[in-house]
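In: Below are the sequence and a predicted model for it; my questions follow.
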Amino acid sequence: MDRRDVLIGLGATAALSGMPARAATRAVPKGFLWGTAISAHQSEGNNVNSDMWLNEHVKGTLFREPSGDACDSYERYAEDIAIAASLGFNTHRFGIEWARIEPEPGVFSMAALDHYKRVLETCRKHNLKTMLTYIHFTTPRWFAARGGFEADGAADLFARFAGTAAKHFGSLVDYATTFNEMNLPRLIPVLVPGYEARRALIDRMLNASAKACGSDRFSSWVFAPADRIVPPTREAHTKAYAAIKAEAKHPLGISLSMQDLQPVAGGEAKVKELNKALYDDWFDLPSDFIGVQTYTRIQVGPNGPVPAPKETEKTAAGYEFYPPALGNMVRYTAKASGKPVIITESGIGTSDDTRRVAFIDATMKEVRACLDEGIDLRGYLHWSLLDNFEWTSGFAQQFGLVAVDRTTFKRTPKPSAAHLGRIVRSGGI
């Protein structure tokens, strides 16, 4: 460890020592994964060859601001990993950027592959297990300009990229997922009010991106219509699963955005219908575990989602503060899929760190209850390590345990980081 690593560790230890004593806990299972999650585009910065970078800059963009330097994590990854390790975590989930690794069709950058290999090696140096995400919403610009996953041969191109990366990284990867929240294209139209009106704005942005790169089409995965993108996404996952497994032996799963759908006023049948379309339809895909990513509950009436009661607390992202959603969806997933579960994301967007601490405490109760019920729950990864670029919301929302100065990129762990770190270090919940 260099001097900076030592200082980070000492600072975290000092913060932890100032926290009040916690009640007695019970141990979590041996090998339980404790960590944070982060993505490539949201933290690395200057991902100029990606589809999202272009979408951020065209006239008519839906993005509040461009990602720019983001958190400069492409250069500062060692500092980020050292912070995570100093807090007591044993796992680091991060994404690799396809647009950096394959900037042109069939042209693989050994420099980019070696960069991510160094990230993995740095995790090993700090005794952190690694969980890799092969695609976290972004794709290369050339891939989007040929029609993205909607174009012929797309699944084979993704599998080629995934297999190439898996071979290069070898045994440095401990866990991985193919797509982040691969059910999201189905979820967005259901849960976003006024989506149909917004669809026209999305198409205008994508058309502008197509024109900017001299193509007659431009398909960004996260913005694609569900009826067109879901079938090729399933095919791409299946082929990538085989390609990765041919090169690596680590557990390989899927991650799903799984918000807790609760019926109100006769909405039981609608909830059952939505659960099947949004969640159950993905459980038959080849996977060694299901990554549950839950942030809130959605109340559902006979015709679909209804607004949360006005008196309920809302997060900065506009959804209801409802930690029990996490336990509910872990239970649902374990029962419906019959597979091991890892909480690959859980967190809260807020500028009030006391509410993040409260959210963490409430979700820890859910984790403890699921373990006590005998559910095969193998880990909890908090979203996110850093305050980073939150897609169309820009930098307006803070999900991180660590604040990042937008000018100097100085990292400052928040009290919530020390709080969660203390829970992890205790060895139990």
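Out: The structure has been received and is ready for your questions.

In: Please make it C-alpha for all contacts and neighbour counts, starting now.
Out: Fine.

In: quick one: stretch 249-259 to chain centroid distance?
Out: Relative to the chain's own centre, stretch 249-259 is displaced by 10 Å; criterion: Cα atoms, centre = their mean, to the nearest Å.

In: Identify each buried residue in that stretch, please.
Out: Within stretch 249-259, the residues that count as buried by 16 or more other Cα atoms under 10 Å are 250, 252-259.

In: Equivalent analysis for stretch 119-129, please.
Out: So stretch 119-129, judged by 16+ other Cα under 10 Å, has buried residues 119-124, 126, 128-129.

In: Which ones among the residues you listed map onto strands?
Out: The strands, defined by DSSP state E, take in Lys129 from the buried residues of stretch 119-129.

In: Helices - which of the buried residues of stretch 119-129 land there?
Out: Among the buried residues of stretch 119-129, the residues falling in helices (DSSP state H) are 119-124.

In: Export those residues as a markdown table, with columns for distance to Lys335.
Out: Listed next are those as a markdown table, based on distance: Cα to Cα, whole Å:
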| residue | distance to Lys335 |
| --- | --- |
| Val119 | 35 |
| Leu120 | 33 |
| Glu121 | 36 |
| Thr122 | 36 |
| Cys123 | 33 |
| Arg124 | 34 |
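
In: Next one for the comparison:
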Amino acid sequence: MDRPYSLGSTLLGCATSATQIEGSPTKNSWYDWAEESGRLKDASSPKNANQHWQRWREDNRLIQEMGLQVYRMSLEWSRIEPEEGHFCRQAVNHYRAEIEDLQKMGVKVLVTLHHFSNPSWFESRGGFLLKESPAIFLRYVTYVVEAIGDLVSDYVTLNEPNVYVTLSYFLAQWPPAKHNPGQAVRVMRNLVYCHLTAYRRIHRIRAERGFPGRTMVGFAEHLRVFTPAQPKDRPLANGMEYLFQGLTEAMYTGRLTLPLGVEAPLGDGRFYDYIGINYYTRIWVHGVNTAGRPGRPVNDLGWEIYPEGLGILMRHRYKRFTAPIWVTENGVADRDDKYRCRFLYDHLRQIAESGLPVERYYHWSFMDNFEWAEGETAAFGLIGCDFQTQKRTIRRSARFYKEIIQNHGVTQPMIDHYLR
């Protein structure tokens, strides 16, 4: 039964990533990938996307109109370091202007430092397979935080490192399209180092420079519920869960587990200030089947819609790591906007009724964008976008979300209007 609920002090906003919305070609791994025939579901390219690099002021006005309290954005590494060791102050100033404009509107900005795309020069050298990749990444992080640390106190070091490793180095669906378990382990190990060293460096820079605000650093972890269909499927479900989202626990504690290793390279410690959860769906493990549970509602990509999973995962991660929870991504591919209102209501209800310290919720995504291998075919946005005309359209679900923000929850009139 639908009933009103309050979200209390949870701040509500949206998330985007630079490569997925900016357009304006730059030399990175995804721009290069899209040039190869057959790599994407359609013939699109991130070179187009939402043209946000030029249209950011227009998009910021939409953010203001929506009443977003928080906004998660990423920086395009290849714009900031277009050649190895050579940084572009003009690109940084562009991002500073965008962030300052959001802050004038009262929007709190969370910056993601790496969201799947690599500069072409880094990718061509081997990317995160390189032994020195953590040092290369740390150089970039240092430059960025020294340049914007007076504006930004909140950071995501890496977005979904487990997804990046799985799709790029195991399933070979993303660049550089490797199917090599040994390389997957190596990349994951290096990404752990990247996060651990970046976490400490960001804290050190902001403390030494006396930058204002409480420094909050974490990573955005893609989590799924792995449900065995029958008791005999439990060992496989447990194994899949460990390999997909168990190894990332090293990013919280600093201690590697097999097959990554058994040591703590920077010592045992706490390398997080919040628990960042990206949640979309669950995996129904039935023999070789790893899709959703049969008969359940699915989104446009065929992913099961399972709101209870968000509550399950929040409770699990909070019990393990006891920190404020930030839902750094949660959304649904729904081009016709048929069930996004219901999706929002059900998932936010999990937060409202959890009793957990959920400080922030970032809906994915603010607007339809370039969705990696899906190209322009997957519509996750509260704001629709015609990629040819660049016309933005405020969807019905966006109006619902705006009212949720205004009311700090869901009222009975909202239920009657949007969910009946």
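Out: Good, I have the coordinates. Just so you know, these numbers come straight off a predicted model, no measurement behind them.

In: so what corresponds to Gln397 of the first structure in the second structure?
Out: Alignment note: Gln397 of the first structure maps to Ala378 in the second structure; criterion TM-score structural alignment.

In: Thr322 of the second structure -> the first structure?
Out: That one, Thr322 of the second structure, aligns with Gly338 by TM-score structural alignment.

In: okay, now its match: neighbour count?
Out: Neighbour count for Gly338 of the first structure, taken as other Cα atoms under 10 Å: 13.

In: next one: the one 4 residues further on
Out: The local packing count at Ile342 of the first structure equals 24, with neighbours defined by other Cα under 10 Å.

In: sec struct for it, please.
Out: Following DSSP: H, G, I helix; E, B strand; the rest coil, we place Ile342 of the first structure in the strand state.

In: Per the alignment, name the residue of the second structure opposite Met131 of the first structure.
Out: By TM-score structural alignment, Met131 of the first structure lines up with Leu110 in the second structure.

In: So its match belongs to a strand, correct?
Out: Yes: counting by three-state DSSP, Leu110 of the second structure is located in a strand.

In: And Pro413 of the second structure, how far from Glu403 of the second structure?
Out: 11 Å (Cα to Cα, to the nearest Å).

In: Over to the nearest residue to the match of Met131 of the first structure once chain neighbours are set aside. Which of the three states is it?
Out: Distance criterion Cα to Cα, 6 or more residues apart in numbering; nearest residue to Leu110 of the second structure, sequence neighbours excluded, is Arg72 at 4.6 Å. Secondary structure assignment for Arg72 of the second structure (three-state DSSP): strand.

In: Aligned to Arg72 of the second structure, what sits in the first structure?
Out: By TM-score structural alignment, Arg72 of the second structure lines up with Arg93.

In: before we move on, back to that, how many other residues sit next to the nearest residue to the match of Gln397 of the first structure once chain neighbours are set aside?
Out: Spatial nearest neighbour of Ala378 of the second structure, excluding adjacent residues (Cα to Cα, 6+ apart): Ala333 at 5.7 Å. By other Cα under 10 Å, 23 other residues sit near Ala333 of the second structure.

In: how about Ala333 of the second structure, what's its partner in the first structure?
Out: Under the alignment (TM-score structural alignment), Ala333 of the second structure pairs with Gly349 of the first structure.

In: Its match and Gly170 of the first structure: what is the separation?
Out: From Gly349 of the first structure across to Gly170 of the first structure, the span is 35 Å (Cα to Cα).

In: In a markdown table: the buried residues of stretch 119-129 of the first structure, plus distance to Met205 of the first structure.
Out: Formatted as a markdown table, those follow (distance: Cα to Cα, whole Å):
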| residue | distance to Met205 of the first structure |
| --- | --- |
| Val119 | 34 |
| Leu120 | 35 |
| Glu121 | 39 |
| Thr122 | 38 |
| Cys123 | 38 |
| Arg124 | 41 |
| His126 | 42 |
| Leu128 | 40 |
| Lys129 | 39 |
